[in-house]
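Q: below is the sequence, then the predicted model.
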Amino acid sequence: MTRYAEVIGDPIAQSKSPAIHNHWIKQLGIDAHYDREHVRADALADYIARRADDPQWAGCNVTMPHKLSVMEHLDTLDPLAKQIGAVNTVVREADGSLAGYNTDAAGFLEPLAEDLAQQQYFRMARVLGTGGAARAIVAGLLEHGITVVLAGRDPAKARAMLDELDPDGQHHVAPLDHFSDATDFEFDDREGCFDLVVNASPLGMIGQPPLELDFSHVPPGSLVYDIVTAPLETPLLREARDRGFRTVDGLSMLIGQAAVAFEKFFGVPAPRSDGDAELRRILAE
């Protein structure tokens, strides 16, 4: 019998998850499919109860607004999901129990693996945004010994997040508009350091205001990472490339987190031998 998984949320029509997972299912030729299901907040408990009784249901990805509320309907939580405080992947285990995971941190970190495998004297990330995605990103960065400067419209919220995730860490907060004005700060010799600048906010997305970042705040040799996927080439990434910085776009995190979920759903790794080139072409259509 055909196994299936799906993505749930409200709204859900915009999700790219079906295109990603069904591409991999087709590549592998496995007997499975991946759908989307519109689930309102008042219907979440009933949805989980019905799916939990279906042995062919492998699980679901979870998008807004259910990443927090779904946790109360699960039997177990992965430690990282518990730390982040949000679940984006529910897996029906062999015994019928439901386990909650957060694959956002792993998906975010995937394109940084080569950099993080190197030895560095110091690692710092400037993370712009304090929402749910930022929380997962910060949690992932902390696992790799990265000092974080977290910027948001409300610095108190940023401080509370850092104090909760790493109460003994020497991290910093700043108002988001701190990075919009030019600075005359002279960066020291960054040889042997890893510097990362992350837009973890929706700023720059279609329909949202632009992200205001003056590049005088970006250390030489930094990697600039924008998790926005629409547009894929954001003004931030365009300017970063024009200035000679390495960049990572939002599809990298989206595909990376989906690959972790895919293996949990279907028990086989996602086929990615072409470096996701064909999948990126499909998602750009």
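A: Received it, and whenever you're ready, just let me know what you need.
Q: alpha carbons only for contacts and neighbour counts from here, please
A: Will do.
Q: so which residues make contact with the helix or strand where residue 241 lies?
A: Assigned by DSSP states H and E, residue 241 belongs to helix 235-242. Outside helix 235-242, the residues that touch it by C-alpha atoms under 8 Å, 6 or more residues apart in numbering are 204, 210, 211, 213, 224, 225, 226, 246, 247, 248, 249.
Q: was I right to think the second one contacts residue 204?
A: Yes - with contact defined as C-alpha atoms under 8 Å, residue 210 and residue 204 form a contacting pair (4.2 Å).
Q: second structure follows, compare the two:
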Amino acid sequence: MTISARTKLIALFGDPVSHSLSPALHNSWIEALGLDAAYVALRIGEKEADAAFASLAAFGFHGANVTVPHKARAARAAQRPAPAVVALGAANTLLWEEGGVAAFNTDAQGAVDALDDAASGWREGVKSALIVGAGGAAKAVAFGLRAAGVSRISVVNRTRARAAEIEGADIADWAAMDAAFADADLIVQTTTLGMKGQPPGAWPIAAAKGTAIVMDAVYAPLETPLLKAARMRGLQSLDGLGMLLFQAARAFEIWFGVKPDIALGRKILERSAGG
């Protein structure tokens, strides 16, 4: 990779970033398309964040991905926030333009795109969705599903007050998760439960409908305890790489105006994740 004054630089902006699969993914797409661009990870802490945002523009960066803990700051810093950014108060994609910084949240659409890709017909079959968790990923998924026409969205979270922050969603009781699973056409797990080094979670998958779709935002491991239980029950299951892949593809198109190769992206992510 040769970097010149004409190279379009894209930053991954967050803390931590060493674990991220995004540099391998985006640089593979850049190489495949023959673009004069480079995607670099920058570990930026809370104290340095404001100065770093200003510096990215000064150093000629074309765009950025923003991850924890800076998504809310990125939304506030933008002169041109997209509707999803305004609604969610969080941005994961930035584009520097002549009129200032444009901000986007591709997490919301990424979840919907992953479903479109792997669960044909889900839009007709899913009338009710259950989201496990109430963090940024949960809010983005709820926004995306609502925009896609899902009529009823429920949220179950250990802390009910956080679940109440997701606008327009019903709140399910964590202690009565069996009933929430039984009522859902789509179950989306957005917490760290099941991630390597984290508790596996106790999932009442036996209570789920036989036609339910089960989706987990976790991608390390690719088959989480939830997805394994869903597979053993014969339910359609989607791992977290799909959400990561499609939010990245949306961001890539924002920066470069071209659609990346989804099949190549999946291959890169599976290899990088050890899947």
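A: Looks like it arrived, so ask away. What you see is a predicted model, and the numbers here were worked out from it, not measured in a lab.
Q: if we can go back for a sec, quick one: which of residue 210 and residue 204 of the first structure has more around it?
A: Between residue 210 of the first structure and residue 204, counted using other C-alpha atoms under 10 Å, residue 204 has the larger neighbour count: 22 against 14.
Q: which position in the second structure aligns with the more buried one?
A: Alignment note (TM-score structural alignment): residue 204 of the first structure maps to residue 194 of the second structure.
Q: residues in contact with that match?
A: By C-alpha under 8 Å, 6+ apart, residue 194 of the second structure lies in contact with 200, 201, 218, 221, 224, 225, 226.
Q: stretch 20-27 of the first structure aligns to what range in the second structure?
A: With TM-score structural alignment applied, stretch 20-27 of the first structure matches the range 25-32 in the second structure.
Q: contacting residues around the matching stretch?
A: For stretch 25-32 of the second structure, contacts defined as C-alpha under 8 Å, 6+ apart pick out 36, 37, 38, 39, 248, 252, 260, 261, 264, 265, 268, 269.
Q: in that stretch, what counts as buried?
A: Across stretch 25-32 of the second structure, burial judged by 16 or more other C-alpha atoms under 10 Å covers 25, 26, 27, 28, 29, 30.
Q: and the third one, how far from residue 219 of the second structure?
A: Pointing back at residue 27 of the second structure there. Here residue 27 of the second structure is placed at a distance of 20 Å from residue 219 of the second structure (C-alpha to C-alpha, to the nearest Å).
Q: same thing with the first one?
A: According to C-alpha to C-alpha, residue 25 of the second structure stands 14 Å off from residue 219 of the second structure.
Q: and for the counterpart of residue 250 of the first structure in the second structure, the neighbour number?
A: Applying TM-score structural alignment, one finds that residue 250 of the first structure aligns to residue 240 in the second structure. Under the neighbour criterion other C-alpha under 10 Å, residue 240 of the second structure is assigned a count of 22.
Q: state the distance from residue 240 of the second structure to residue 49 of the second structure.
A: 28 Å.
Q: cool, residue 78 of the second structure as well?
A: According to C-alpha to C-alpha, residue 78 of the second structure and residue 49 of the second structure sit 14 Å apart.
Q: need the contact list for the spatially most central residue of the first structure.
A: The centre of the first structure sits closest to residue 104, judged by C-alpha atoms, centre = their mean, with a distance of 3.6 Å. Contact analysis of residue 104 of the first structure by C-alpha under 8 Å, 6+ apart lists 88, 133, 136, 137, 253, 254, 257.
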